[in-house]
Every structure is written in C-alpha cells, then in structure tokens.
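# Whatever this is, show me its structure:
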Amino acid sequence: MNILPLPQTVPATSRPQVLSGELLKLLTPVEGLISVGQTAQAEVLSLKQADQTFQMLLKVTLDSGRQTTVQTTSNQPLAQGTTLLVTQPSAGNLAVTVQQAIAASVATLTRLDIAQLPVGTLLQGKVLTSQVLPQVPGQPMVFRSMVSLLNTALSGSTLSIDSPQPLRIGTLLSAQVQDAQTVKFVPLSSRQEQLAVTRQLVDQQSRQGSLDGLLKLLQNLPPSDQTSVELRSAAARLLAGLPDVQQLSTLKGLAQALVSSGVFLESKLLTGQNPTLAPDMKGDLLKLVAQLTQGLPTNTSFGAIIAANTLAQAMPNFVRNALGMLGQVSAKPSPTAFPLPERLLQSAEGENDLEHLLRLAAAAVSRLQSHQLSSLEQTGVTADGRLMSTWQLEIPMRNMQDIVPLQVKFQREDAPEKEQPKERREEREPKQQLWRVELAFAMEPLGPLQIQAQLIKGSLSSQLWAERPYTASLIESNLSGLRDRLLSAGLNVGDLDCHLGTPPQGPQTRLDQRWVDENA
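Model prediction:
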C-alpha cells in the first residue's frame, strides 16, 4: 500500500472544538436515564465507524453512583477513553460537552512528544475511522483518520492523522516519526518480512540452548545399543569441524571458520553448492538430529520438537501470518541483544540419554538460527538513509581440552549515495564504509570477555570489557603492545581502552548508535 508522506497536522490549539452541544443518538431510546437539569459523567469504551457515522459505547455514571452502558451514534468520532459530561434532552438523545481538562490527557493525540518518540521511531497502528474533511477551494482533498497505536510507550493511545489519501478502516499501518506533527508511512509489504523475522526470532530464542553443553556430551559419547555407527559418525564429523585457537589466529583459518559456522548454509543451498563437501556447523547438526530421531522409539514426541525447531518448516507459516502478528510482535521486547546469554538445558525427569541428547541438538540448531535471524533483523536502512548490513554467528573453538563458544558480530555501515552531476559519475569516490566488530567469549582463567572495535578509513578504535579485575588489569598493562602490533599492521590506531564489567546496554539498538563520531 503506497501512502504519501503526511502533511503537518493542525495543532490541537487551533482546531475548532467539536461536539459542544452535539446530540448523540441512542440506538435504544431510554426514558429518564438522566433527570431533567442533571448531568452525568460518561466515558467512551469503544468506537466503530459505520459508513459516515460513528457508533460509540458509553459507560454512564449517574450522580447516585449507578453505572450503565448505552450505545450511541454520532457524526463525529471520539477517541476511546474520552470523558464527557452528558445531559438528556429527550428519550432518544444525549447532549454532550467535552471536559477539556480531562479529555486533554486521554483524547486523540494531535502531536507527538519527540523526547518520548525520537525522530525515526517506527509506529505501528490500526485505523479506526476515516472521514473526508470539508475541501478548501484550490487545496487538495484531505482525509482525517483516527489510528490506535499498537507499540511504543503510547500503546493504546489514539492518534489523529491527516492524509492526502483515505486510509481503509481496519488496516494495519507502519509509519516513521519525522517530527512532532509529521509521520511517513512505510508500505506494509516492505515490513512484512521483518515482522515475521522478529516473531520467529522470539520463538527461536525461547527454544535455544548453548552449543558447548551438546558438544561436551558428544566428546564423551559411549558406545551402546542406542548409539548406532551412523550416529557416532555424525557426532565425529561435527566435532572434527571445530577449529582451534591456532587456526583462528590465521587469516585463512578464520575465514574458513566463518564459512563453516552454519550461518551461510541456506545461502550455499540456494547457489547450488553441496554442503556435504565441507564442514558446516548447522548442516552437521541437522544430520546429527536426523540420526538421533531414527534411534528414538516410535511413540516418542521428540519428532514434533525437531519439526518445531526447523526453520525450513516454520518459514511459510510465519510469513503467511505476518500481517496478523503485527500487534503481538510490537508488544514484545526486541531480542537482538548481543551476545546471546548462556543457556544450559538439564535432563528432564524420565528422559533417557538419547532423548536428552536430541533435545540439546535441537536447542543448538535454534541457537544458530537465533544468530541468523538477529542478522536479518539488524540489516536494513537506518532513519538517516545509511545501509546497515549485519552478520552474527557463533564459532565453538577448541582451547586444549575445553570448547569455548566464540560469538561474533560484524556490521557494515554504508553512507547514503549522494546525487552527482552525470558528467562526474565516473569520477565518484568509492563509498565510505564503517565496520564494527564485536566479540564475546569466556576462556579460563581470564573469564568472560567482550570486545568492540570499529574501523573507518584505516583508523581503528576499540573497547574491551573484562568481568574479572585480574583480567582487566592484565589487559590494561598490555594495551601498549597491542597498539604497536596494530600500527605495524598499517592501521591508524585511535582509542584503546579496557573496562571492568560488561558493555552498557541502552534502550536503543546498536543500529542507532556510534561509539566514536568521526565528524566531531
């Protein structure tokens, strides 16, 4: 649905007051509901448009304290939650005066608080009403709609919008905040995939489990009647593909580990590559799952668990249902925090070893898919037109006898293209790219570590966090040596700092933040 950017709405202070003395018609006439000369307080419980009139359910509170609900119709809409003072001139009508002091806090919003909803904030809502305003000679036609907000701190509030095009009642809309009185609609078709990804990401993260729990069990997998030759072969292939610290310290070894991390499995399949020719973490996990499933009794329910954890089977469903999920998605917090927390699954009561191993393997697949979906959710165009690409993955690496999960996130930020004269397009400078890298791992005796670095125009800046005081002090004492090695690699080195604790997690995602403003 293509909707043009909205014109500025008229400030509430300049709008003529409506419904002052307006007659609301009772659908069912009630004699003596309100005594002559008396007033009663009424609250709008619901609003529904029928052609050019509006049906409202009112809760009327009489002076005696008795409450009743009545159905009314009106030529003008009132937002849900609006408080009114009503009188009854006749059995079939109510006369209304809007209590401005009360209505100001609950009635329709006519402007946005930029401090509460910064520019670029995505609003999601449902159209409640739509009516054409009296046309001014020489001016285009304007349609006024009331939209119920489904997300942000204003969820449940009603926003009054003026648009050059009519909005169909019941439509789910997405719009970006431009300023206090302007929003720009985003066609829902372009948001459908992201909404589906967000929903699936929430589901996957509720099922995911840490990789090291599974891998440690596979290292000590004993021969038994339950473990077939094929199962032990699948486990051996998975373990053989794990890189060690020495391999990850070389450029070629690191590149191979990234390709084999499982994050590119679907991409390999789409391009016709055979994933069995080289190790692939996700592919090897799925083969292990297949072997474990074959070894289970026929009456087990674990086949359903695996089906629920397989993205290929979930994908068509969540894409088809994306439109209906809009309100559900927006009500949940964003699950894209980095790194993914450790989550160990304990053996359930009455569960045999093979069933527990299968549950761990399914949780490991979900963890890899959580990284893939996080990459998709954090990839797109930012509010100021920059293209952000994200690759998030996890590499279990060998460190002597231990297996250390290394979580990695790469982000590339491309500056928006600037229009240039046609004769100068061949001489245009290459796009300026900003790269960010985040690492998270826990290696004994250092404990948990997180590293954030950014690279632009050959200049590198980095922040390190250690949760153990000894580790933070050790890193601090070696920063000068690290700086020298980076300089010898041909980089310009900016800030290099080490902190005790963990990186701050603000209310905004990393897509909206820069560690260093290169233009400052």
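
# hey, let's count contacts and neighbours off CA atoms from now on
Noted.

# quick one, longest helix in this structure?
When the chain is parsed with DSSP state H, its longest helix is helix 353-377.

# next structured bit after it?
Toward the C-terminus, helix 353-377 is succeeded by strand 380-381 as the next helix or strand (DSSP states H and E).

# other SSEs contacting that following strand?
Helices and strands touching strand 380-381, by 3 or more C-alpha pairs under 8 Å, 6 or more residues apart in numbering; DSSP states H and E, are strand 387-399.

# For the strand it packs on, report the contacting residues that lie outside it.
Applying C-alpha atoms under 8 Å, 6 or more residues apart in numbering, the external contacts of strand 387-399 come out as 211-212, 242-245, 257-258, 261-263, 368, 371-372, 374-376, 378-382, 403-416, 511.

# Tell me the buried residues in that strand?
Buried positions in strand 387-399, judged by neighbour count with 16 or more other C-alpha atoms under 10 Å: 387, 388, 389, 390, 391, 392, 393, 394, 395, 396, 397, 398.

# Return the distance of that strand from the chain's centre.
19 Å (C-alpha atoms, centre = their mean, to the nearest Å).

# relative orientation of it and helix 353-377 in degrees?
Counting by axes from the mean of the first three to the mean of the last three C-alpha atoms, to 10 degrees, strand 387-399 lies at 150 degrees to helix 353-377.

# in this structure, which spans are helices?
Going by DSSP H, the chain shows helices at 100-106, 188-207, 211-219, 229-240, 245-248, 251-259, 265-270, 281-294, 302-309, 311-320, 326-330, 353-377, 469-477, 479-488.

# can I get those in JSON lines with distance to residue 44 and mean neighbour count?
As requested, the helices of the chain are exported to JSON lines (distance: least, C-alpha to C-alpha, whole Å; neighbours: other C-alpha atoms under 10 Å):
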{"stretch": "helix 100-106", "distance to residue 44": "11", "mean neighbour count": "13"}
{"stretch": "helix 188-207", "distance to residue 44": "30", "mean neighbour count": "20"}
{"stretch": "helix 211-219", "distance to residue 44": "53", "mean neighbour count": "18"}
{"stretch": "helix 229-240", "distance to residue 44": "62", "mean neighbour count": "17"}
{"stretch": "helix 245-248", "distance to residue 44": "64", "mean neighbour count": "15"}
{"stretch": "helix 251-259", "distance to residue 44": "58", "mean neighbour count": "15"}
{"stretch": "helix 265-270", "distance to residue 44": "52", "mean neighbour count": "13"}
{"stretch": "helix 281-294", "distance to residue 44": "54", "mean neighbour count": "21"}
{"stretch": "helix 302-309", "distance to residue 44": "43", "mean neighbour count": "17"}
{"stretch": "helix 311-320", "distance to residue 44": "35", "mean neighbour count": "14"}
{"stretch": "helix 326-330", "distance to residue 44": "22", "mean neighbour count": "19"}
{"stretch": "helix 353-377", "distance to residue 44": "38", "mean neighbour count": "24"}
{"stretch": "helix 469-477", "distance to residue 44": "59", "mean neighbour count": "15"}
{"stretch": "helix 479-488", "distance to residue 44": "64", "mean neighbour count": "13"}
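
# To compare against the first, here's the next sequence to fold:
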Amino acid sequence: MTEINSLSTQTAVSAQATRAAMSGELLRLLQAQPGLLPPGEVAEAEVVTLRQIGQEFQMLLRLTQANGNQIQVLTTASQPLPPGSLITVTQPESSRLAVMVQQASAGNIATLTQLDTRQLPVGTLLQAKVLTSQVLPQSPGSAVTFRSLVSLLNSSQAGATLAIDSPRRLPVGSLLSALVQGEQALRFVPLSGRQDQLAVTQHLSTQQSLQASLPGVLNSLQQITSSPDAAPELRASAERLLASLPEARQLGDAKNLAQALNNSGTFFESKLLGGLASGIAPDLKAQLVKLVAQALPSVPGHPPLATALATGTLAQALPGLARSALGMLGQVSPRPLPSAFPLPSRLLQKLESEGDLQQLLRLAAAAISRLQSHSLSSLQQSGTLDNGNQQTTWQTEVPVRHGQEFIPLQVKLQREETPEQQADREREQDDPLKALWRIELAFDLSPLGPLQVQAQLAQGRLSGQLWAQQEQTARLIDSQLGALRERLVARGLDVGDLECHPGTPPQGPRTRLEQRWVDENA
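Have a look, this model is predicted:
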C-alpha cells in the first residue's frame, strides 16, 4: 500500500472532469482487428477496466456489435474513460476506434462530478483506490494541478468513480482516505502510521496470548522476600518492587495517583528513548525486566548478564532482556478481542517439572506481556477518528496494595480533540476542559466484587456510570450516589447523570480508526 501524504486542506471534486466529450478521440487497439466493425457502422461499448501505464491509459472495452454479439478488446488512449462509461464508436482503421459520443444515463453515471451529501453527509470518511493521475494544462504562473480518477471502496457509492483535482500527484494504485467537506470538496486524511496500526494489532494479539495477571508474580515475589534460600540481589529487588506499589488510601491524593500512573510501565519505553534510564528505577515494567535479568543467569542455557547490569548499560540491555523473557512463554490461550477493556484475569498453571525460579521467570514474563498489551492497546486506539477528531488513549494497570492482597486497577484515559482544539494545544493556548475526556476503571475489590466505572468530562460537565457484578453491591453503590454527587460538586465540578447498574457494561461496536485494509477489487 502506497502512502499518501497529507495534501492540501481542501481538494475540489472536478466538475469538468467528465463533461468534456471525447468526440474524435482515437482509441488504439493493442492488436489490429480488421473487420471488427464494417465501414460506417457504429457500435456501443462499455469500459470494463481502466489502467494507467506511464502517460497512457489502457482500457478493456466490451463492444456490442450490430448483430448483438459482444466482444472484448484492449485499447489505449491519451485520455482516460472511467469504468462504466458508455461510448459510441466506429472503426476508421483496423488498429483504431474513433469515439463519436460519450454517453451517460441516470442509472449508469460513468464518473461522479459532485458528491450527494444526502448519501454522503459532511464528515463521512471515504476510502478509494487511485486509478489514474495526470497533470492538467496550466497557464503561465499558475500552480500545477493534477487530475485523478479514483474508485470508491466504501460507503453507499462503493464501486463508483470520482474525479478529483489536487496540487500533488496521487500515485496510481495507492489507497487514500478523505473526509467529505461538501459537494465539491474533500479533506485528505494522512495514511501515515496506518501500516504501523496493522502491525500494532498483530503484536497485540500475540502479547495477549502470552500475558497473565499481575497478582501471580507479586505473590511469588512476596514468597521470595521471606525465603532464606533466595539470592540476596533477587530478594532485594523483590522487596524494592513490592515497596514501590501504592496503597489504596494513597490514591486519593492527586499527586500520588499521577505518580502511580507514571510508574505503571506505560511510559517505560518513552523514558528510555528520552535518555531517562537513570530515573526509571520505580517503573514497574523496568523492575520486572530487571528481575528477569537477575534470574536468567541461574537458568541453564542463559549466559550471565551481570556485566551489562554492572556497567550501566541497562537502557540497552532491557529491551533485549524483555524479548528473551517473553520468548520463554510457550502457552497459548484463546485470544481476547484486541482493544478489549478490561483485560481478563489469567493465571498461569504451575508446572510440576519447574522449580521456583523457572516459575518466577514465567510469571514475570507474563506480567511484562500484560503491561505491553495495555501499551499496544493505547497505540491501537490513538489516531484520527472518522469525524476528523484526534483521539489519544492511555491504557495501563496499577497494582494496588490492599492489606496483604494486591488489587490490579485497570485504567483507560482518552482525550478527543477537534482539529482546532489540537492546534490551540500545540500553540499552548488551549483549555484542557474544552477537550472531551473519558475514563474507564476496572477492579475487583473484596467483598464488593468486580466493578467497572465509565465517566466522561465534556465542557467541564462530568457524568458517569458504574457497573457491579454483584447485585447487593450495585444496590449499595446506588444508595451512595447522592453523597458522591455532593462531594464532586464540592470539588467544583458540574455533575450530570450518575447511575449504577448490576452486571457488566454492554460490549457494543467499538470505534475503529481504520475500517478497510484490503481492496477487494484489486
């Protein structure tokens, strides 16, 4: 798939692209066919396919002779005729056809000269394949303009041909996306990163097959801290990791919550890329990878890695160590739906043939993979939406200490901005409350059971819904919503609807940033 970079903000649909009749245009037959049409006889032909080769256009015609017989012929011309075009031709020479009339009927319009915004409302995302691209004659001093014919791949107009003018040449055979701005205008959506999105989806499926819940490795680390047989360095690392986890009561403070999210592992790679290797010590993913690095030398077949750790090359070593650890997992489970939130609980079964150290490695690698699944889900759900707004997603998981237990708190934050709001933010003139914010929480707190929260902040107004799988918990929360509203209002928030439901949130159609990857007509 050829990438189409961002073109002009507006690209007009050419109203003259197909109004000019091709009367007198000569179509060259790729293979001479004497007697195809008797002298003076006319025939109707339909353009079946169109293909651009250099500056020439190759077309396959379905020719209907006077006796009703149909024959297909290959022709070339200097001007394209869109698929579906109906023409009347004669044969002045054995190797040529002359176009007498280019026809159009209400039921078979060769090319769209404007968009019907009743069928394609403003904001509709169109996806198309470029059939042709040619430079238009220009007057001295005027800008170069290219005219292209594109075949629509989606919407109610799928299969139709659209003529567009743009300031840049569109590579023939490439795929493009554009938002409808009006009857005569489109705005191209850059394809930058769409192949990356596909790669993210593929990696996400793999990671979700390898991941396991965080309490498994945390409980194992608790055992190591009290085991006299554990290696001193490993025991010290386990103690530091457990001590870095926040307690439930600490998350009531905004600064502590921000710190917990920052150390959850979601920003681990960006810290490394930013040269902040010395400041990643409390990061959960960094600590898990370091545990793997310390445990691997004791496993047969793995070379010592103490040298890399001792010489300060942790930033370079960690990504490779993570890949090595993840490669140790051989268990594959049914793959959850990409972007599913929350991630389901999954525990690895302890194998009898494994020692405690091998089990720790499997649990740590599975926990790293789970954190990686959240990061990939964030990437998958970030980008330009169908309406042109920019969506950014941060999805992560924070293990919270609750007494002697560890409660995984899954968090998903989303910010949606219009192009104008995004431009204001880049100029540092934005008001964060102008953007649309969404937050989702999921956790299982005894004795309340599994809980999920969905809240939305739009123009400073907060609304939210809660779901509790246990009915008695749903009734308890519902009875406390009034008190929650009062506390939120006391914090200066404009509070809208607050509701609690038993069960789980409905899993309806999810937003997808890319709806079509394959051109079925290719």
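
# Superposed, how do the two chains score by TM?
Once superposed, the chains reach a TM-score of 0.68 (TM-score structural alignment, normalised by the length of the first structure), with 467 aligned residues with a C-alpha RMSD of 5.2 Å.

# ok now do the closest residue to residue 11 of the first structure other than its chain neighbours, which residues does it touch?
Excluding the flanking residues, the one nearest residue 11 of the first structure by C-alpha to C-alpha, 6 or more residues apart in numbering is residue 110, at 6.3 Å. By C-alpha under 8 Å, 6+ apart, the contact list for residue 110 of the first structure reads 9, 10, 11, 12, 159, 160, 161, 181.

# The third one is in contact with residue 111, isn't it?
If I follow you right, that is residue 11 of the first structure. Yes: the criterion here is C-alpha atoms under 8 Å, and residue 11 of the first structure meets it with residue 111 at 7.0 Å.

# So for the two, which sits in the more crowded spot?
Higher neighbour count among residue 11 of the first structure and residue 111: residue 111, with 18 against 11, using other C-alpha atoms under 10 Å.

# so how far is residue 165 of the first structure from the more buried one?
Going from residue 111 of the first structure to residue 165 of the first structure by C-alpha to C-alpha, to the nearest Å gives 20 Å.

# circling back to that earlier point, now the residue nearest to residue 11 of the first structure: how far from residue 181 of the first structure?
On the measure of C-alpha to C-alpha, residue 110 of the first structure and residue 181 of the first structure end up 7 Å apart.

# can you check residue 304 of the first structure too?
The spacing between residue 304 of the first structure and residue 181 of the first structure, counted by C-alpha to C-alpha, is 50 Å.

# What residues does the residue nearest to the spatial centre of the second structure make contact with?
In the second structure, the centroid-proximal residue (C-alpha atoms, centre = their mean) is residue 380; its distance is 4.1 Å. By C-alpha under 8 Å, 6+ apart, the contact list for residue 380 of the second structure reads 197, 200, 201, 339.

# again, only this time at 10 Å
Contacts for residue 380 of the second structure were tallied using C-alpha atoms under 10 Å, 6 or more residues apart in numbering; they are 194, 196-201, 204, 338-339, 374, 392-393, 512-514.

# just residue 448 of the first structure next, same as before
Going by C-alpha under 10 Å, 6+ apart, residue 448 of the first structure touches 440, 441, 442, 465, 466, 467, 468, 471, 501, 502.

# So residue 254 of the first structure is in contact with residue 248, correct?
Yes: with contacts counted by C-alpha atoms under 10 Å, residue 254 of the first structure reaches residue 248, the gap being 4.6 Å.

# In a markdown table: the contacts of residue 448 of the first structure, plus distance to residue 29 of the first structure.
Formatted as a markdown table, the contacts of residue 448 of the first structure follow (distance: C-alpha to C-alpha, whole Å):
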| residue | distance to residue 29 of the first structure |
| --- | --- |
| 440 | 69 |
| 441 | 71 |
| 442 | 73 |
| 465 | 71 |
| 466 | 72 |
| 467 | 71 |
| 468 | 74 |
| 471 | 78 |
| 501 | 68 |
| 502 | 66 |
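
# Produce a ChimeraX select command limited to the buried residues of these.
To isolate the buried ones among the contacts of residue 448 of the first structure in ChimeraX, judged by 16+ other C-alpha under 10 Å, type:
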select :440,441,442,465,466,467,471,501
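
# between the contacts of residue 448 of the first structure, which is closest to residue 42 of the first structure?
residue 502 (52.0 Å; C-alpha to C-alpha).

# Give the aligned equivalent of the closest one in the second structure.
By TM-score structural alignment, residue 502 of the first structure lines up with residue 505 in the second structure.

# Its match and residue 391 of the second structure, how far apart?
Counting by C-alpha to C-alpha, the gap from residue 505 of the second structure to residue 391 of the second structure is 21 Å.

# what's the answer for residue 245 of the second structure, then?
As for residue 245 of the second structure, its distance to residue 391 of the second structure is 30 Å (criterion: C-alpha to C-alpha).

# try residue 31 of the second structure
For residue 31 of the second structure, the distance to residue 391 of the second structure - C-alpha to C-alpha - is 54 Å.

# Test my guess that residue 451 of the second structure contacts residue 469.
Yes: contact criterion C-alpha under 10 Å: residue 451 of the second structure and residue 469 qualify, at 6.7 Å.

# Aligned to residue 394 of the first structure, what sits in the second structure?
By TM-score structural alignment, residue 394 of the first structure lines up with residue 397.
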